[in-house]
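> when you get a sec, could you give me coordinates for this:
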Amino acid sequence: MPPKILIVLTSHDEIPGVGPTGWYLPELAHPYEKLYKKTTITIASPKGGKAPLDPNSVKMFSEDPICKDFLSKESIWSNTEKLSEMNEKDFDAIFYVGGHGPMFDLTTNPTSISLIESFAASKKLISAVCHAPCVFLNTKDNSGKPLISNINVTGFSNAEEDAVGLSAAMPFLLESELGRVSGGKYVKAELDWGVKVVRERTSYGGVIVMGQNPGSAGGVAEEILSVLGA
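Sure thing, here's the model as predicted:
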């Protein structure tokens, strides 16, 4: 039986005072292209149903062949499961797709936090890319310490957020918070937008994988396959 992966998308569709947002196209399209032939995938979101796709990501990656092909498969994200109905016991790994949306709905979502903690306690793979490592900020192990305490972490950098002009619109800066919660262990690529994938072990002994930005999404998928032996 192929390994089973739960992919989680945001349900948040607007940045206050800015405009539409959601999940970021290549951060699902590129991993999906690598994962779907070797794993069984279930996609969920907090609200279920159609998860909002960031229209800016569609414009930005309009010439990307993998993204163009993925856009023709709208059924993949138009009828997501409800996150509250998902059970860790049914999956081997969980992967969170980025975009600015997760910063608003998944950082503090109690269902998501509980699910991640359950995966980690069972030593199952937990993973996220770009803005989605925000989902780990409020997770803890059974001793009460942050799951990401004292391990290398990565996610969308402050400089990258500045470059897209959205630092002031965010509820917090991801790099700063990942650095604070991990105890100063945030790492990033030498150059903005460079590929950076981090693979570490939690205090439970399971694997956690994070990617810095959209360009790191494919690398995260490769690490997922490597961990799962798929």
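> CA atoms for contacts and neighbours, from now on please.
OK.
> which residues touch stretch 82-95?
Applying CA atoms under 8 Å, 6 or more residues apart in numbering, the set of residues contacting stretch 82-95 from outside is 3-8, 44-49, 111-112, 115-116, 118-119, 124-128, 228.
> what comes up buried for that stretch?
Judged by neighbour count using 16 or more other CA atoms under 10 Å, the buried positions of stretch 82-95 are 83-84, 86, 88, 91-95.
> now, which of those lie within strands?
Judged by DSSP state E, the subset of the buried residues of stretch 82-95 located in strands is 93-95.
> quick one: the strands in this protein, in order.
4-8, 14-15, 19-20, 40-45, 81-82, 93-96, 125-129, 197-201, 207-211.
> can you say which of the ones you listed is nearest to Ser57?
strand 19-20 (10.8 Å; CA to CA).
> chain center to that closest one: distance?
20 Å (CA atoms, centre = their mean, to the nearest Å).
> stretch 130-147 now?
For stretch 130-147, the distance to the chain centre is 13 Å (CA atoms, centre = their mean).
> hmm, who's touching it?
With CA under 8 Å, 6+ apart, stretch 130-147 has contacts from 27, 96-100, 102-103, 106-108, 112-114, 116-117, 120-121, 127, 148, 154-156, 174, 177-178, 181-182, 202-204, 210-214, 216-217.
> now stretch 155-166
Residues contacting stretch 155-166 (CA under 8 Å, 6+ apart): 129-133, 167, 173-176, 178, 188, 192-193, 210-213.
> from those, keep the buried residues only.
129-133, 167, 173-175, 178, 188, 193, 210-213.
> got the end-to-end distance for stretch 59-72?
Start and end residues of stretch 59-72 are separated by 15 Å (CA to CA, to the nearest Å).
> quick check: buried residues in that stretch?
So for stretch 59-72, counting by 16+ other CA under 10 Å, buried means 66-68, 70-71.
> make CSV out of those residues and add distance to Thr21.
Shown next, in CSV, are the buried residues of stretch 59-72 (distance: CA to CA, whole Å):
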residue, distance to Thr21
Ile66, 21
Cys67, 17
Lys68, 19
Phe70, 18
Leu71, 16
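> can you flag which of those belong to helices?
Counting by DSSP state H, the buried residues of stretch 59-72 place 66-68, 70-71 in helices.
> between those, which sits nearest Glu222?
Ile66 (15.8 Å).
> could I get the contacting residues of that closest one?
29-30, 33.
> return the member of these nearest to Phe61.
Taking the contacts of Ile66 together and measuring to Phe61 by CA to CA, the closest member is Ala29, at 10.5 Å.
> correct me if wrong: that closest one contacts Lys73.
No: Ala29 is not in contact with Lys73 according to CA atoms under 8 Å; the separation is 10.0 Å.
> picking that back up, which member of the buried residues of stretch 59-72 is positioned nearest Ala221?
Closest approach to Ala221 among the buried residues of stretch 59-72 (CA to CA): Ile66, at 14.3 Å.
> ok, back up a step: inside helices: which ones of the contacts of Ile66?
Using DSSP H, the members of those that fall within helices are 29-30, 33.
> in CSV, list these along with neighbour count.
What follows is the ones in helices among the contacts of Ile66, written out as CSV (neighbours: other CA atoms under 10 Å):
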residue, neighbour count
Ala29, 22
His30, 22
Glu33, 16
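> one more, please, to line up against the first structure:
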Amino acid sequence: MSPHRSLSVILLNICLVLGVPEQAIASAASSTPATEVKTQAGSSYTDTEQVTRTLTDYLEGTANSEPEKLRRAFHPDFKLYVVNEANELVTRSGEQYIMNFNNGKKNNRVGRILSIDIENNAAMAKVEVLAQNQRQYTDYFMLMKYQGAWKIVQKSYTWKEIPKQGNKILFVTSNQHTYGNTNLNAANHFAEIVIAYDIFRKNGYTVDFVSPQGGAIPLGYIETSNSIQKAHLYDTDFMRMLKNTFKPTQINASDYKAVYYSGGGSAMFGVADNKEIQNIVGQIYGNGGVVSAICHGTAGIVNLKDSSGKSIFSNKKITGFPDIFENTNAEYYKTFPFSIDKEIIRNGGDFVYSKKFGNNFFITDGNIVTGQDPSATASVAQQVIKTIQKN
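Below is the predicted model:
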């Protein structure tokens, strides 16, 4: 791969996570522009959008046992190639494959598109599927543009077992790109994500990301002079995870031992009032799991209640980003739906903080771990691990 091509791929991954429109990505990366195709209705779709629709037909067809969607997705000469458990190469035609999904029975399969790479009339795609048999499948597709439409001509896959009680931690992030309805950019705090992620992964934990809407999340506060941040920024697999965060409906609460709310201005919006995320975290906490948050991420926990309807942090010490460090007269602050410290207190918590910014201030009270500002990110992650191991 040439240096220019490598730069294009890096720009593509970063821009998609930041929510930059695909047309702008093509221009910025100076790569082959996406071809637009006119439909009969007159609307236009890029090749990437068409491939996405084809892959969505495949995902929905297999999840809901809808043969017609699979036939729509597959080229007439579709072939499946897979090595079975006996180490034998197995091939199947499209119709042989579709026969497995003719019963009309919905399957407990959750899938997401990880990557799409298009070159003229050929494309490669990668999809992840979590299945009811406790397996995680990685599907690899070859697609061709056939009679004006993108069709899957070949599929292969690999899989691995997912432990029912695996060491998994759920990161809660936000899709909010602006402060309220203003034009002021808001973002998830990159360091608060990657520093904690790095510690959890090095200690043997699997991390998943969820956001209220799923999909790409905005990122900010990036410091490429920090080696950990830089390594993750150019890690395409990690950046794909932030581009493809799970929707709450795709999360099984029983899979997780802890929740971690990352911060940044975006964390003030859309998370605290999301009932689905509240229910997920409530179940994890009710099962003895750990709830943690850093900086503005504490905003996400203000409405969490236990099975009796009482705040999970009632009479507990909690910290987060306090108003004394906010510019309360600034336009950005006026968009906040609430004050973190005041809302924690209003709901029965004991909000505590250090008057000095950046001194690694954090609190552990029972199964709740919170940090005041980015300097406490590593300590919060380490305390989460200690609390899990103690339980």
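> can I get the strands of structure 1 in TSV including distance to Asn56 of structure 1?
Shown next, in TSV, are the strands of structure 1 (distance: least, CA to CA, whole Å):
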stretch	distance to Asn56 of structure 1
strand 4-8	20
strand 14-15	12
strand 19-20	8
strand 40-45	20
strand 81-82	24
strand 93-96	19
strand 125-129	18
strand 197-201	24
strand 207-211	20
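> which one of the ones you listed lies nearest to Pro55 of structure 1?
Relative to Pro55 of structure 1, the nearest member of those by CA to CA is strand 19-20, separated by 7.1 Å.
> where in structure 2 does the closest one fall?
Using TM-score structural alignment, strand 19-20 of structure 1 lines up with residues 184-185 of structure 2.
> next: stretch 105-122 of structure 1.
Against structure 2, stretch 105-122 of structure 1 falls on residues 270-287 (TM-score structural alignment).
> who touches the spatially most central residue of structure 2 in this structure?
For structure 2, the residue nearest the mean C-alpha position is Thr245 (1.7 Å; CA atoms, centre = their mean). Applying CA under 8 Å, 6+ apart to Thr245 of structure 2 gives the contacts 208-211, 214-217.
> how about Gly371 of structure 2, what's its partner in structure 1?
Gly371 of structure 2 maps onto Gly211 in structure 1, by TM-score structural alignment.
> so its match sits against Ile126, correct?
No: in this structure, Gly211 of structure 1 is not within contact of Ile126 by CA under 8 Å, at 12.0 Å.
> one step back: quick check, nearest of the ones in strands among the buried residues of stretch 82-95 of structure 1 to Thr21 of structure 1?
Phe95 (19.4 Å).
> what's the spacing between that closest one and Met60 of structure 1?
In terms of CA to CA, Phe95 of structure 1 sits 23 Å off from Met60 of structure 1.
> can you add distance to Ile15 of structure 1 and give the ones in helices among the contacts of Ile66 of structure 1 back as a markdown table?
Shown next, in a markdown table, are these (distance: CA to CA, whole Å):
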| residue | distance to Ile15 of structure 1 |
| --- | --- |
| Ala29 | 22 |
| His30 | 24 |
| Glu33 | 28 |
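> need the counterpart of Gly229 of structure 1 in structure 2.
So, by TM-score structural alignment, Gly229 of structure 1 is matched to Gln389.
> contact partners for Ser93 of structure 2?
77-80.
> in structure 1, which spans are helices?
25-35, 55-60, 65-71, 75-78, 101-105, 110-121, 158-163, 174-182, 217-228.
> and those: which comes nearest Pro16 of structure 1?
That would be, of these and by CA to CA, helix 101-105, which comes in at 10.0 Å.
> what's the mean deviation for the closest one versus structure 2?
Mean deviation of helix 101-105 of structure 1 relative to structure 2 after superposition (mean CA distance after the TM-score superposition for structure 1): 1.2 Å.
> how far off centre is that helix?
The answer for helix 101-105 of structure 1 is 11 Å, by CA atoms, centre = their mean.
> do the same with stretch 358-371 of structure 2
24 Å.
> shouldn't Met103 of structure 1 be in contact with Leu173?
No: applying CA under 8 Å as the test, Met103 of structure 1 and Leu173 come out as separate, 9.4 Å apart.
> quick one on the thing from earlier: any chance of the helices of structure 1 in a markdown table, plus distance to Lys140 of structure 1?
As requested, those are arranged in a markdown table below (distance: least, CA to CA, whole Å):
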| stretch | distance to Lys140 of structure 1 |
| --- | --- |
| helix 25-35 | 26 |
| helix 55-60 | 32 |
| helix 65-71 | 35 |
| helix 75-78 | 29 |
| helix 101-105 | 18 |
| helix 110-121 | 7 |
| helix 158-163 | 24 |
| helix 174-182 | 11 |
| helix 217-228 | 22 |
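> for Gly17 of structure 1, which of these is the nearest?
Comparing those by CA to CA, helix 101-105 comes nearest, at 13.5 Å.
> tell me which residues in the closest one are buried?
101-105.
> now, which of the contacts of Thr245 of structure 2 sits nearest Ile152 of structure 2?
Out of the contacts of Thr245 of structure 2, the member with the shortest distance to Ile152 of structure 2 (by CA to CA) is Gly215, at 23.1 Å.
> which ones are touching the alignment partner in structure 1 of that closest one?
Matched by TM-score structural alignment, Gly215 of structure 2 corresponds to Gly49 in structure 1. Shown in contact with Gly49 of structure 1 (CA under 8 Å, 6+ apart): 77-82.
> mind listing the strands for the stretch 1-150 of structure 2?
36-38, 44-46, 74-83, 89-93, 110-119, 122-130, 135-146, 149-161 (DSSP state E, counting those that start in this stretch).
> adding distance to Asp57 of structure 2, write those strands out as JSON lines.
Output for these, formatted as JSON lines (distance: least, CA to CA, whole Å):
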{"stretch": "strand 36-38", "distance to Asp57 of structure 2": "19"}
{"stretch": "strand 44-46", "distance to Asp57 of structure 2": "16"}
{"stretch": "strand 74-83", "distance to Asp57 of structure 2": "9"}
{"stretch": "strand 89-93", "distance to Asp57 of structure 2": "18"}
{"stretch": "strand 110-119", "distance to Asp57 of structure 2": "11"}
{"stretch": "strand 122-130", "distance to Asp57 of structure 2": "13"}
{"stretch": "strand 135-146", "distance to Asp57 of structure 2": "13"}
{"stretch": "strand 149-161", "distance to Asp57 of structure 2": "11"}
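> Arg5 of structure 2: which of the ones you listed is closest?
strand 110-119 (12.1 Å).
> chain center to that closest one: distance?
14 Å.
> alright, calling it a day.
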